[in-house]
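Asker: Dropping a prediction and its sequence here:
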Amino acid sequence: MKAEVIFTGTELLLGQILNTNAQYLQQALASIGVDLYYQVTVGDNLSRIIEAIQQARARADLIIIGGGLGPTEDDLSKEALAAALNLQLKENSVALKIVERFFKQYGLKMSSNNLKQALLPEGARVIDNPAGTAPGIVLEHNQKIYILLPGPPGEFKRMLEKEVLPFLRKRIGKNLMVIRSKVLKLTGIGEAALDEKLGELLHSSNPSVAPTAKLSKVHLRITAKAQNNTTADQMIENMEEKIRNKLNDFIYGVNEDTLAKAVIKQLQKKNCRLSLVEVFTGGYINHLLTSIPGHKNYLDLCISTSNSEKLANLLHIAPDLFKQNNYVELAAALATGIKNYTNADIGFAITGSYQEGLVYIGTAYKDSSVKKMQLWGSAHEMKERAATTSLSALWQMLK
C-alpha cells in the first residue's frame, strides 16, 4: 500500500509550530509496511488543499490528512476533501455526539460554530476523539482510503494508535508487512569515497542503503521490508555485514550512538585518560563527553579559557607563542602542556580564530600532531563543527 500525507496549517509553513505528528506518523506507517513516498504541507487555503488531495489520489492508495478539523473558518480539510471528490457535507449524528460530549464533560457552553465539526463527507465513517471536539474521518472512495485526523498532537497520536492503525492492519490483511531500519554512523570518510567503496550495494532495493551527510559524519540507513520483524532484521543484518566488510574502520556506532560515546568507549578499551584544553570551543567538547555514563574514569581535566597568561603559567608555555598567531605550534604546545600537567595518557587541545574560520586541533599521545580545519557559518555553528571534528579526530586516533 502506498501512502501520501498532507498536513494543513499556515503556522506549519511559517515555522511557528514544530510538526511532531509527522515523525510519529512516518514511524507508525513503517511499522505496518505502508510505503510513504510523499509528504506535503499546505497552508489554510481551500483551493491549495483541494489541489494537494487531487495530486495525492493520483499517486497513492492511502491519503492521510492531518489538521484542519476545528470549528473556525480556516479549518478546511473536510471541505477540501468533499470538493475534491465531488461529495456533499452532511451532519453526522455520531460526530455530533462526540462534539457535544466534550462540552458536557467539562461543563462548557458549546458555540454554534462547533456544529461544523459534525459535518462529514457523504459515505464517511467517524473516528472517535476522546480528548477533543474534532472527530476523525475514514472515507473509502473509488478504491482509495482517506483518513482525516485533528492536528493537536495528543489527539492525533491517540487516534492514530487506537483507531487508525488497527483499521489499516485489518484492511491490509494478509499483505501486512513491516518496514525496519538501522543506521550505521561513520566518520573519517566523505560521501564520494563512501559511494565508491560501496558500489552496487547502494543500488540495492530491499534492503535499501541510503547515505546522509552530517557534520564530519555520514549516516548510512539500511531499510528492509518484510512480512515480520525477524525477517526484516535478518535482511538488515546481512546487508550490515557486507557494509562492514568494506567500511568497518569508519563505523563508530549505530542508531542513537554518538561520537562522544564512541570516544569514551575507545578510552575505556585502551584504558586511557584524556585531558583537554578548549580555547576555541569553550568547554563544549567536555560537555559532550561528560554526558556519557562512565566518563569520570577516563577524563582527567578540561580547561576552557582563552586567558593566554593563565594558560602560559599553568602549562609552562612561552607567552610569546600566544601573540604570534602561530596556531600550529600553539595547538601542539597546549596538547603537550595539558598532558604533562595532568600526567594523562592523552593531551588534546583546540584553538583557532572565529574571524578567520580556522581551527587547529592538537593531540599529544604516542606522538604529537596538529590538524587544521576550515570552518564556516555563525560562531555557534563553527563551535559545533569544531567539536564534532575534534571528536572524530580523537576517535580515529584511538581506533
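Answerer: Okay, I see it.
Asker: Only C-alpha atoms from now on, for both contacts and neighbour counts.
Answerer: Noted.
Asker: Surely residue 363 is within a helix?
Answerer: No - with the criterion set as DSSP: H, G, I helix; E, B strand; the rest coil, the secondary structure at residue 363 is strand rather than a helix.
Asker: got the contact list for the closest residue to it other than its chain neighbours?
Answerer: Distance criterion Cα to Cα, 6 or more residues apart in numbering; nearest residue to residue 363, sequence neighbours excluded, is residue 348 at 4.6 Å. The neighbourhood of residue 348, defined by Cα atoms under 8 Å, 6 or more residues apart in numbering, consists of 274-277, 334-336, 338-339, 361-364.
Asker: Is there a quick ChimeraX command that grabs whichever of these are buried?
Answerer: Isolation of the buried members of the contacts of residue 348 (16 or more other Cα atoms under 10 Å) is achieved in ChimeraX through the command below:
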select :274,275,276,277,334,335,336,338,339,361,362,363,364
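Asker: just curious, which of the contacts of residue 348 is nearest to residue 199?
Answerer: residue 361 (32.9 Å; Cα to Cα).
Asker: host element of the nearest residue to the closest one once chain neighbours are set aside?
Answerer: The shortest distance from residue 361 to any residue other than its chain neighbours is 4.6 Å, reached at residue 350 (Cα to Cα, 6+ apart). In the assignment (DSSP states H and E), residue 350 maps to strand 346-353.
Asker: Please compare the first structure with the one that follows:
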Amino acid sequence: MNAEIIAVGSELLLGQIANTNAQFLSAQLAELGINVYFHTVVGDNADRLEKAVKVAQTRANLIIFTGGLGPTKDDLTKETIARLLQRELVIDKEALHSIEAYFARTGRTMTENNKKQALVLQGSTVFRNEHGMAPGMAMTVGAITYMLLPGPPKEMQPMFSKYGRPFLMEKLDRHERIESRVLRFFGIGESQLETEIEDLIEQQSNPTIAPLAGDGEVTLRLTAKHHSEIEAKKLLDQTEQAILTRVGRYFYGYNDDTLFKNTVKLLKEKKKTVAAAESLTGGLFLTELTAIPGASQVVRGGVVCYTNEVKEKVLHVPASVLATDGAVSERCAKLLAENVRALCGADIGISFTGVAGPDPLEGKSVGTVYIGISTSENETAVHALALSGPRDAIRTRTAKYGCSIILKKLAAACL
C-alpha cells in the first residue's frame, strides 16, 4: 500500500503552524509497513484541492486528508472529495447528537453551520471524534482508499490511533506481521552513522533500516515483515546485532527512551543521587531530569551559577582560578562538580561550563564546553567538547552529553 498525505489549510502554507500531522501519520504508517512517498499541503481552495487529489490518485492507493472538516465556509475537504467521488454527504446521527450534547453541556448556542460537521460521505466508515466535534471517515472507491481526519492534532492523533489504524490493518495482508524497533544513538552524527553501516543500508530488504536525525541524536527504525511474530523479531535481532557490532558505543536505548529518562532509571537502579552546577546550561539539565516521574528519588539539587560571583560565593571557586584559568576551563569545571556534590550531599556531582555563543568568551571559541564529573570513589574527570551549531543546540547537546557520560560510567560501574 502506497500512501500520500494531503494536509488542508492555508495556515500551513502561511507558516502560522507546523504540519505535525504529516509527521505523526508518516511514523504510524511506517510501523504498518505502508509506504509514504508524498506529503502535499493545499490551502483552503476547492479547485487547488481537487487538482492535488487528482495528482495523488495517479500515484497512491491510500490518500489521507487532515483538516477542512470544520463548520466554516473554508472547511471544504468533505465537499471536494464527495464531488470527486460522486458521493452524497449525509448527516451522521451519532455525530450530530454528540455535537448537540456538547453545546448543551457548555451552555452555548449551537449555530446552524455546526450541523455541517456531522456530514459524512455516504457509505463510509465513520470514526467518532472523542476529543472534538467533526467525525473522521474512510472509504474505498475502486483501488484507492480515502481517509479524512480532523486538523487539530489533539483530535486527529487519538482518532487515527483508535479507529484509523485498525481500519488500515484490515486492508493489509493479515497473514503478514509487521514488527518495528527504534534504536537510539548519541554522540555520532547521521552521516558518520550511515557511513559505518552503509553496506547494511544498501543491502536492506527485510528488515528495512531508516535513519533519522534530530536534536543532536540519531535514530534507526528497523521494520521487519514475516508471517510469524517470533521470526520477525529474530530478523530484527539479527539486524540490530549487526549494527551494534559497529556503532554500539553510541547506542543508548530503544523506541521512546530518552537520555534523561534512561539516566533517571539507571540512577534509581544503582541507588545513586546527582547534583548539578550549571553555568552554560542555565538549569536545562536539571529541568529535563526533573520532568521525569520519580526523579525526586535521585536528584538532590543544584545551582545555576551563571555569573562568576555565584561560582565564587556559592560554589566556592577561588577568585584566583576564575582570574587565571577562567570560568570556561577544565579547572573551574572540576571545582564546580566537586563543590556542588558536597553542597547537596549527592553521590555524583556534575558541572557544565562553556561558551554557547553567539560570541566568544574569555578567548574561548563558541562551542567550547567542559563537563565535570565528581564522585567520592574516583578522581574527578573533566570532559572537553568542541560543539557546533546555534546557541540553543549547543546548550541542549551539552545537557545530553552530561546524561551520556553518566550513563556510560554507571553502566561500567565507574560511579
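Answerer: Done, it's in. Computed from a prediction, not measured in an experiment: that's the story for all the values here.
Asker: what TM-score do we get after superposing?
Answerer: Here the TM-score of the superposed chains, computed with TM-score structural alignment, normalised by the length of the first structure as the reference length, equals 0.78; 390 aligned residues with a Cα RMSD of 3.9 Å.
Asker: Residue in the second structure paired with the residue nearest to residue 361 of the first structure?
Answerer: Counting by TM-score structural alignment, residue 350 of the first structure corresponds to residue 352 in the second structure.
Asker: Test my guess that that match contacts residue 275.
Answerer: No - counting by Cα atoms under 8 Å, residue 275 is not a contact partner of residue 352 of the second structure; they are 11.5 Å apart.
Asker: Sketch out the helices for the stretch 151-300 of the first structure, chain order is fine.
Answerer: For the stretch 151-300 of the first structure, the helices identified by DSSP state H, counting those that start in this stretch occupy 153-159, 165-172, 191-198, 229-247, 259-270, 284-290, in order along the chain.
Asker: Quick one: closest of the ones you listed to residue 208 of the first structure.
Answerer: Nearest to residue 208 of the first structure among the helices of the stretch 151-300 of the first structure is helix 229-247 (8.9 Å), distances taken as Cα to Cα.
Asker: Mind checking what secondary structure residue 12 of the second structure has?
Answerer: Assigned with three-state DSSP, residue 12 of the second structure falls in the helix class.
Asker: mind checking how far it is from residue 68 of the second structure?
Answerer: Separation of residue 12 of the second structure from residue 68 of the second structure (Cα to Cα, to the nearest Å) stands at 12 Å.
Asker: The two: which has the busier surroundings?
Answerer: The neighbour count for residue 12 of the second structure versus residue 68, taken as other Cα atoms under 10 Å, is higher for residue 68 (25 against 15).
Asker: The more buried one and residue 338 of the second structure, how far apart?
Answerer: When distance is defined by Cα to Cα, residue 68 of the second structure is 58 Å away from residue 338 of the second structure.
Asker: Quick check: next helix or strand after whichever helix or strand residue 26 of the first structure is part of?
Answerer: Here residue 26 of the first structure sits within helix 20-31, counting by DSSP H and E. The element immediately downstream of helix 20-31 of the first structure (helix or strand, assigned by DSSP H and E) is strand 35-42.
Asker: Name the residues of that next one that are buried.
Answerer: Buried residues in strand 35-42 of the first structure, counting neighbours by 16+ other Cα under 10 Å, are found at 35-36, 41-42.
Asker: Repeat that for stretch 111-121 of the second structure.
Answerer: Here stretch 111-121 of the second structure shows 114-121 as buried, counting by 16+ other Cα under 10 Å.
Asker: Just to be sure, which of the residues you listed are found in strands?
Answerer: With strands taken from DSSP state E, the overlap with these comprises 119-121.
Asker: Turn these into a markdown table, including distance to residue 60 of the second structure.
Answerer: Below are these laid out as a markdown table (distance: Cα to Cα, whole Å):
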| residue | distance to residue 60 of the second structure |
| --- | --- |
| 119 | 26 |
| 120 | 22 |
| 121 | 20 |
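Asker: And for residue 407 of the second structure, the neighbour number?
Answerer: 23.
Asker: That one -> the first structure?
Answerer: Aligned against the first structure by TM-score structural alignment, residue 407 of the second structure finds its counterpart in residue 395.
Asker: for the closest residue to its match other than its chain neighbours, what are its contacts?
Answerer: Leaving out its chain neighbours, the residue that sits closest to residue 395 of the first structure by Cα to Cα, 6+ apart is residue 263, at 5.1 Å. Residues touching residue 263 of the first structure, when contacts are defined by Cα under 8 Å, 6+ apart, comprise 289, 391, 394-395, 398.
Asker: Kindly report the same for residue 120 of the first structure.
Answerer: Contacts of residue 120 of the first structure were listed using Cα under 8 Å, 6+ apart, and they are 78, 89-92, 137.
Asker: ok, these vs residue 231 of the first structure, which is closest?
Answerer: Closest to residue 231 of the first structure out of those is residue 137 (33.9 Å), distances taken as Cα to Cα.
Asker: In this structure the closest one contacts residue 127, no?
Answerer: Yes - contact status for residue 137 of the first structure versus residue 127: in contact at 5.4 Å, counting by Cα under 8 Å.
Asker: Please report the distance of the residue lying closest to residue 271 of the second structure once chain neighbours are set aside from residue 390 of the second structure.
Answerer: Leaving out its chain neighbours, the residue that sits closest to residue 271 of the second structure by Cα to Cα, 6+ apart is residue 298, at 7.6 Å. With distances taken as Cα to Cα, residue 298 of the second structure is found 31 Å from residue 390 of the second structure.
Asker: which of the two has more neighbours?
Answerer: Set side by side, residue 298 of the second structure and residue 390 give different neighbour counts by other Cα under 10 Å, the larger being at residue 298 (25 against 13).
Asker: contacting residues for the more buried one?
Answerer: Going by Cα under 8 Å, 6+ apart, residue 298 of the second structure touches 264, 267-268, 271-274.
Asker: Mind telling me what residue 333 of the first structure corresponds to in the second structure?
Answerer: With TM-score structural alignment as the criterion, residue 333 of the first structure pairs with residue 335.
Asker: pretty sure that match is touching residue 314, no?
Answerer: No - under the criterion of Cα under 8 Å, residue 335 of the second structure makes no contact with residue 314, lying 11.9 Å away.
Asker: The two - which one has more neighbours?
Answerer: Neighbours of residue 335 of the second structure and residue 314, each counted by other Cα under 10 Å, are more numerous for residue 335; the result is 24 against 15.
Asker: The more buried one - nearest residue in space that isn't next to it in sequence?
Answerer: Distance criterion Cα to Cα, 6+ apart; nearest residue to residue 335 of the second structure, sequence neighbours excluded, is residue 317 at 6.3 Å.
Asker: Cool, thanks, talk later.
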